[in-house]
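Chemist: I'd like to go over a predicted model; first the sequence, then the structure.
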Amino acid sequence: MSTPLLSLYRKFTRWPAGRWLFSRAICFKAPYFGTIAPRIVSLEPNRCEVRIADRRRVHNHIGTVHAIALCNLAELAAGVMTDATLPASMRWIPKGMTVEYLKKATGTMHGVATPDVPLVESTSGYELPVTVIVKNDAGEAVFRASIAMWVSPRK
């Protein structure tokens, strides 16, 4: 199975700097994500990995990665994963997010989004829970988000 977004990702990643170009294209489509300068590291059905570099613009007043930058990373990873996995007849929108800050977020952040249940084609809307775990360079979980995606048929 390949969605248009997944096909585009596969096409871009064959080129030098393809992941960077794809990530920039995502930020062009949804400009707010550009505030964290994300890099889509891996994308496949039911899984998306996004990285944000440790830089001053994502820091808070104590020098760690800001809580909202982590939320932004989580929403991006969950949205791209959902879009790359859903059948063409379905659409999605984030409905809510619950987050847990597990420890100080320092260094480069690596977020992985996966659905909690299989995505299915349906004639009615349903809530799809997506979990995003963000880890630091040492592989320690620093942040966890549960994002409720509202999935419904296209009109």
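Modeler: Cool, the structure landed. Keep in mind that this is a model prediction, so the values were computed, not measured.
Chemist: Every contact and neighbour count from this point should use C-alpha atoms.
Modeler: OK.
Chemist: Enumerate the positions of the lengthiest helix in the chain that are buried.
Modeler: Ranked by residue count, the top helix of the chain under DSSP state H comes out as helix 67-85. For helix 67-85, the neighbour count (16 or more other CA atoms under 10 Å) marks 67, 69-85 as buried.
Chemist: again, but for stretch 81-100
Modeler: Buried residues in stretch 81-100 (16+ other CA under 10 Å): 81-87, 90-92, 94, 97, 99.
Chemist: Same check on stretch 148-155?
Modeler: Within stretch 148-155, the residues that count as buried by 16+ other CA under 10 Å are Ala148, Met149, Trp150, Val151, Ser152, Pro153.
Chemist: Put this next to the previous one:
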Amino acid sequence: MKSNNKLSRLVGKIHGAPLFLQSWLLSQLFGRAIKFAGTASIVIEQLNFQQAVLVQGNFKKVQNHIGSVHAAAMALLGESASGFLVGMHVPDDRLPLLKSMQLDYVKRATGKLTAVAVLSDEQVQQIREQEKGEITIKVQIRDQLGVEPVIAEYVWAWIPKNRSKSN
């Protein structure tokens, strides 16, 4: 699967780097582009056209009052995983936008968190071919014990960058 937008070309170049550097380079790219994610020290463990795997360490700067990853940081992690994945496919003349997120916090998180976002072939085709639209992505977020402390779902839309003045 090949995309031809700026983000996917950058990621493709990073995938040409030695394997031990790829996660660090992707995380640096992402942290500079999305300042809040950089501040939270989100790490991109894996990124390809179908799946994004991101990790949020349980650092003091993202902890809540009980010493686990703050609810807002969990939301950011899922948004980042789903958004980066959508961004790999949205053509350069369109703008991806987070439309909504639904998070149900069901258990206390322990330690670092890992978010996994996956796109189906149909979703990829929809993003690439429709001028505007939206998709729903369920992001699985697990803590270091394998517990899923939050059930997360994100709705991403995309629109043309240059909208006519009559809209």
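Modeler: Sure, I can see it. Quantities reported herein were computed from a predicted structural model and do not represent experimental measurements.
Chemist: before we move on, the earlier item: any chance of the buried residues of stretch 148-155 of structure 1 in CSV, with distance to Ala105 of structure 1 too?
Modeler: Converted to CSV, these look like this (distance: CA to CA, whole Å):
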residue, distance to Ala105 of structure 1
Ala148, 23
Met149, 25
Trp150, 29
Val151, 31
Ser152, 35
Pro153, 38
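Chemist: contacting residues around the residue positioned nearest the centre of structure 1?
Modeler: Taking CA atoms, centre = their mean as the criterion, Ala77 is the residue nearest the geometric centre of structure 1, at 0.5 Å. Applying CA atoms under 8 Å, 6 or more residues apart in numbering, we find Ala77 of structure 1 in contact with Cys48, Glu49, Val50, Gly111, Val112, Ala113, Val132.
Chemist: The third one -> structure 2?
Modeler: Val50 of structure 1 maps onto Leu54 of structure 2 when the alignment is built from TM-score structural alignment.
Chemist: Let me know whether that match touches Val116 as I believe.
Modeler: Yes - if you go by CA atoms under 8 Å, Leu54 of structure 2 and Val116 touch, sitting 6.7 Å apart.
Chemist: the helices in structure 1, which residues?
Modeler: For structure 1, the helices defined by DSSP H cover 4-12, 18-29, 67-85.
Chemist: Select, out of the ones you listed, the one closest to His59 of structure 1.
Modeler: Of all the helices of structure 1, helix 67-85 sits nearest to His59 of structure 1, with 8.2 Å by CA to CA.
Chemist: Could you tell me where that closest one falls in structure 2?
Modeler: Taking TM-score structural alignment, helix 67-85 of structure 1 hits residues 71-89 over in structure 2.
Chemist: how many neighbours does the residue lying closest to Gln126 of structure 2 once chain neighbours are set aside have?
Modeler: Leaving aside its sequence neighbours, Gln126 of structure 2 sits nearest to Gly133 (CA to CA, 6 or more residues apart in numbering; 7.7 Å). Neighbour count for Gly133 of structure 2, taken as other CA atoms under 10 Å: 13.
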